[in-house]
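1. Dropping a prediction and its sequence here:
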Amino acid sequence: MTLHHLVEGPASAAPLLLGPSLGTSYALWDKVAPELSVSHRVVRWDLPGHGGSPAGLIGPGATVGDLAGLVLALADSLGIERFAYAGVSLGGAVGLHLAVHHPERLDALAVICSSAHFNGAAPWRERAERVRREGVGPLAESAPARWFAGDFTVPELVRAHREADPEAYAACCDALAAFDLTDRLPEIGVRTLLVAGREDPATPPAHLRQIADAVPDATLVEIPGASHLAPAQCPQAVLAALRAHFDGVPRRGMEVRREVLGDAYVDRAQARQTPFTARFQDFVSLCAWGEIWTDPTLTRRERSMITLTALVAGGHHDELALHVRAARRNGLTVEEIGAVLLQCAVYCGVPAANSAFAVAQRVLAEEPGEPGEPGED
C-alpha cells in the first residue's frame, strides 16, 4: 500500500512533492499545485486515513519518521530519486525530518505554517485520546476557526476533516506529540524556505522564525492575513514564495529581466499581474529571460540589436520603446541604434523604419544631451 496521491505536470520536469496538514487532504493545494505544475512534476499526497490514503498505513505510537518513510516509499514507487518538497503543518514536519535524516533525497525544502516542535506532547496526546473516544466530528466543527482568518473557509477541507479515519488521525496526533527537531535544525543543509501566516494561532510566526534562525541561510516569508492553512486562504502569496524558492531558472530570469529592462518597469509589470496573467509572466521569465537572454552564445548588445530589428519588423512600438531603453542599458550608443534602424529601412521597409525612428527619437530625447526632434520621412 502507498499513500494516495495526485501527479500533475510534465513527466520530465523536476519533481516537487507537496505535503498536507493534519485533518486535510491534498485538496489543500488545489489553488497552488496546478500553477506549480507548469514547471514541475507535482506530486501531492494524502495522510494515512485522510482523503484516499488507507488508514492502516500507520497505527498508535506513529512518528513523523514513519510518515516520512511513507513519502519516500511513494517517491520510490514513482521512480523519483531526488525531489523538492513543500509541506504544511504536519506535512512541513515531514519535510524537516527528511532534511535532517535523508538530505540526499532533497533538492530544496519549503516549510509552511509548521514548527520544529508543536507546543509539547501533552496537548496532542489529549487530542489523540479524545478522537479515539469521540471521533473527529467535534474537532471538525471548530476546524475553520483554527485554520482560517476571518470568515473565510473551504468546505471541502472541513468535509475532509470530518471524514478522516479516527484511528489514523489519532496516530498522526501521536506523531506530532513525539516530534521535536529543535536541536537538529543547524544540521539542515538543503536550501530552505519558511512561510508563516501572520494570523496563525497554531504555529505562529515565532515558530517559523525559530527555524529560520537555526537553519543556515534559510529564508523567512510572512504572509499578512493568512492563518494556518495559508495555501488555501492566500494561494497567490504562497505561490509567489514557492516559485521564487524552487524555480532557479525563473529566478535568474527575473534578475536578467531587471538588469536589461530596469527595476521600475519590472516592478510596474509585477504590480499589474493578476491570476489571469501570472502564467504568462512566468512564461516570459522562464523562456525569454531565463533561457534566451541568459544564453552566452550572443552578447546582450547583440541580442538588443536583434530584438530592435524584430520589433520594427512586427510594428510593436510600445515594446520598441522599452527595448530602445534596454539597448542603451546594454551598451549600445545612439549612433549604433540609428544604424540598426537604418538597416531595418532596407529589409523591413521605409515606413516601418520611419515609425521606429520616431519612437526611438522620443525615447532618446529623455536622455540628457540627446537630440529631441523626431525625424520625418
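-> Looks like it arrived, so ask away. Numbering: from 1, shown residues only.
2. from here on, contacts and neighbour counts on C-alpha atoms
-> Fine.
3. which residues of this protein fall in strands?
-> Under the criterion DSSP state E, the chain contains strands at 5-8, 14-19, 40-45, 83-88, 106-112, 191-197, 219-223.
4. helices or strands up against the shortest one?
-> Secondary structure elements in contact with strand 5-8, counted by 3 or more CA pairs under 8 Å, 6 or more residues apart in numbering; DSSP states H and E, are strand 40-45.
5. can you list contacts of the strand it packs on?
-> Around strand 40-45, the neighbours that count as contacts under CA atoms under 8 Å, 6 or more residues apart in numbering are 3-20, 25-26, 29, 33, 36.
6. From those residues, keep the buried residues only.
-> 3-5, 7-9, 14-20, 25-26, 29, 33, 36 (16 or more other CA atoms under 10 Å).
7. Next one: residue 329 from residue 21, what distance?
-> 47 Å (CA to CA, to the nearest Å).
8. Neighbour count: the two, which is higher?
-> residue 21 (23 against 17; other CA atoms under 10 Å).
9. Pull the contacting residues for that one.
-> Residue 21 neighbours (CA under 8 Å, 6+ apart): 87, 88, 89, 90, 91, 92, 229.
10. pretty sure the second one contacts residue 109?
-> I take that to be residue 88. No - taking contacts as CA atoms under 8 Å, residue 88 lies outside contact range of residue 109: 11.5 Å.
11. how about the spatially most central residue of the chain, what does it touch?
-> Closest to where the C-alpha atoms of the chain average out (CA atoms, centre = their mean) is residue 242, at 1.9 Å. Residue 242 makes contacts with residue 110, as judged by CA under 8 Å, 6+ apart.
12. now do residue 35
-> 239, 279.
13. give me that answer again for 10 Å
-> Residues counted as contacts of residue 35 (CA atoms under 10 Å, 6 or more residues apart in numbering) are 8, 9, 42, 236, 239, 243, 275, 278, 279, 282.
14. Quick one: those as JSON lines, columns for distance to residue 96 too.
-> Compiled in JSON lines, the contacts of residue 35 are given as follows (distance: CA to CA, whole Å):
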{"residue": "8", "distance to residue 96": "24"}
{"residue": "9", "distance to residue 96": "25"}
{"residue": "42", "distance to residue 96": "19"}
{"residue": "236", "distance to residue 96": "24"}
{"residue": "239", "distance to residue 96": "20"}
{"residue": "243", "distance to residue 96": "19"}
{"residue": "275", "distance to residue 96": "30"}
{"residue": "278", "distance to residue 96": "30"}
{"residue": "279", "distance to residue 96": "30"}
{"residue": "282", "distance to residue 96": "28"}
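15. adding another structure so you can compare the two:
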Amino acid sequence: MRYQVTGPADAPLLVLGPSLGTTTHVWDPQLGELARSWRVLRWDLPGHGGAPAAEGPFTVEDLARAVLELADEERFAAGGVSLGAAVAATAAVLAPERVTDLVLCCTAARFGDPEPWRERAARVRVEGMGGPAGMIAARWFTPDAAAEVIEPVRSRLLDVHPESYALACEALAVFDLRDRLPGITARTLVIAGDRDPATPVECAETLAGGIPGAGLAVVPDAAHLAGVERAAEVSALMNRFLGHGRGLKVRREVLGDAHVDRARAAATGFTADFQDLITRYAWGEIWARPGLDRRTRSCVTLTALVAGGHLEELAMHVRAALRNGLTPDEIKEVLLQAAIYCGVPAANAAFAVAQRVLAEPE
C-alpha cells in the first residue's frame, strides 16, 4: 500500500482510508487538527494517488488485512470514508483486540445490489475514468457545493487506474458485513450525510444499530463526501469522539487499557465532554509535561488524593503508581508522609484502600 504518515512520532496511531475514486487528500480538511495529537496514517487504494495498480482481483477483507499489517502499533484507531470505512470496519471485525476506536463516514455494511457495481466496472473498462466521472462526482456533492470544493477531487478521479477502479467495484459488489457487525468491539462513531445518494442515512442506521454501543451523527446539507463538503462539521465530530490523542496514549500507559476502555465505553452525551476534558488537559498536558517523571507525579497524586479523601480515585492511582514503577514499600512511605501532613484519619483510610489494591491479583 502507498501511505503517508503525519503527526508526532510518539502520538498514538490513527489509520484513515479513502473512498473509491479518491486519494489520501480526501482527509486534508481534517488532517491539521488530528495530526496535532495523533500520528495519522493515510493509505491509498490500488491504482489511486500514485499507488501501484492492482495485479488481480481483491476483496475488502484483503484490503483490511493489508491495513492490519501496515499498522505498526498493537492497538490503534481507524476510520474511513465509504470503501475506506468498510475496510476499517472489516479490520475491526478481524482483529477486535487491536482496533480501539472506529470512525465510519458515509459508508454501509452492504453497498446495495451487486449488479450496478458490475455494470460500472464494465463501463470503466471500456470508457476509462473519463466516461463515468461526471456521474460519480455528482453523487459525491450536493448541487450547492462550490466548484473550488468539487474540482480538486474530481480531477484526481480522472487519474485513477481504470482496471484497479473496476476491481474495487467488483469487491464492493460482493461485500456484506451485516451479520458480522456485532463482532465489532471498538468504540464507534457513524457519520452520515443527510443528502447522500450513495450511502443514505438508512445505511448509517444499519451500522449504528448493528455495532454494539455505536453512536450516529447526521451532517446536514452533505452528500457522500461529507468530510470535504462540510469539513468543519465532520472535523468537530471526529475531534470530540477521538479526543486528544497524546492524552489518550498517556492515560492508557498510566492507568491501563482496561480501565480507559471501560471509562470511555461508559461515557454518555452528558459525560463525554468531561472525559474529553480530563484526557486533553490532565493527561495530554499535565501528565505529559517533562518537568517531573511519572514516579514523582504518582507520589504527588497519591498525597493529593489522601488529603482530599478521594478514596475511589486513590485505588485507581495506587494501581497507576505500580504501573509507573513504585514498589509497595515506596507507596507505604508516601502514605506515612501523608499521615503527618494530611492527618492520621485520612491516612488510615488510605492505608486500607492501598492494602486492598496491593492484595489484588497481578
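-> Happy to help now that I have it. In this text the structure is predicted, and so the values were computed from the model without any measurement.
16. any shared contact partners between residue 88 and residue 109 of the first structure?
-> residue 95.
17. quick check, nearest of the contacts of residue 21 of the first structure to residue 140 of the first structure?
-> Ranked by distance to residue 140 of the first structure (CA to CA), the contacts of residue 21 of the first structure are led by residue 229 at 14.5 Å.
18. Alignment lookup: that closest one to the second structure.
-> Counting by TM-score structural alignment, residue 229 of the first structure lines up with residue 225 in the second structure.
19. again, but for residue 4 of the first structure
-> The alignment partner of residue 4 of the first structure in the second structure, by TM-score structural alignment, is residue 2.
20. roughly how far apart are the residue lying closest to its match once chain neighbours are set aside and residue 90 of the second structure?
-> In space, and not counting its chain neighbours, residue 2 of the second structure is closest to residue 51: 5.1 Å by CA to CA, 6 or more residues apart in numbering. Residue 51 of the second structure sits 21 Å away from residue 90 of the second structure, taking CA to CA as the criterion.
21. Between those two, which has more neighbouring residues?
-> More crowded of residue 51 of the second structure and residue 90, by other CA under 10 Å: residue 90, with 25 against 17.
22. returning to what we had before: of the strands of the first structure, which approaches residue 213 of the first structure most closely?
-> strand 219-223 (9.1 Å).
23. Show me what that closest one is packed up against.
-> When contacts are defined as 3 or more CA pairs under 10 Å, 6 or more residues apart in numbering; DSSP states H and E, strand 219-223 of the first structure sits against strand 106-112, strand 191-197, helix 205-214, helix 235-246.
24. Quick one, which of those gets closest to residue 289 of the first structure.
-> helix 235-246 (14.6 Å).
25. Give me the mean deviation of that closest one from the second structure.
-> On superposition with the second structure, the mean distance recorded for helix 235-246 of the first structure (mean CA distance after the TM-score superposition for the first structure) is 1.4 Å.
26. same question, stretch 138-145 of the first structure
-> Average distance, stretch 138-145 of the first structure versus aligned residues of the second structure after superposition (mean CA distance after the TM-score superposition for the first structure): 2.0 Å.
27. Okay, buried residues for that stretch please.
-> 139, 140, 143, 144, 145.
28. Now flag whichever of these is closest to residue 286 of the first structure.
-> Nearest to residue 286 of the first structure among those, with distances taken as CA to CA, is residue 144, at 37.1 Å.
29. What does the closest one correspond to in the second structure?
-> Match for residue 144 of the first structure (TM-score structural alignment): residue 137.
30. For its match, give its distance to residue 43 of the second structure.
-> Per CA to CA, residue 137 of the second structure is found 21 Å from residue 43 of the second structure.
31. Ok, residue 218 of the second structure next?
-> 25 Å.
32. more neighbours, these two?
-> residue 43 (25 against 20).
33. Need the counterpart of that one in the first structure.
-> Residue 43 of the second structure maps onto residue 45 in the first structure, by TM-score structural alignment.
34. list the contacts for the residue nearest to that match when sequence neighbours are not counted?
-> Nearest residue to residue 45 of the first structure in three dimensions, chain neighbours excluded: residue 5, at 4.1 Å (CA to CA, 6+ apart). Contact partners of residue 5 of the first structure, counting by CA under 10 Å, 6+ apart, are 17-18, 25-26, 43-47, 51-53, 74.
35. from what I can see residue 134 of the second structure touches residue 154, true?
-> Yes - with contact defined as CA atoms under 10 Å, residue 134 of the second structure reaches residue 154; the gap is 8.3 Å.
36. How many neighbouring residues does residue 110 of the first structure have?
-> 25.
37. What distance do you get for it to residue 98 of the first structure?
-> 12 Å.
38. Identify the contacts common to these two.
-> Joint contacts of residue 110 of the first structure and residue 98 (CA under 10 Å, 6+ apart) are 85, 92.
39. In the stretch 1-150 of the second structure, what residue spans correspond to helices?
-> Using DSSP state H, counting those that start in this stretch, the helices of the stretch 1-150 of the second structure run over 28-34, 60-70, 83-94, 114-127, 133-140, 147-157.
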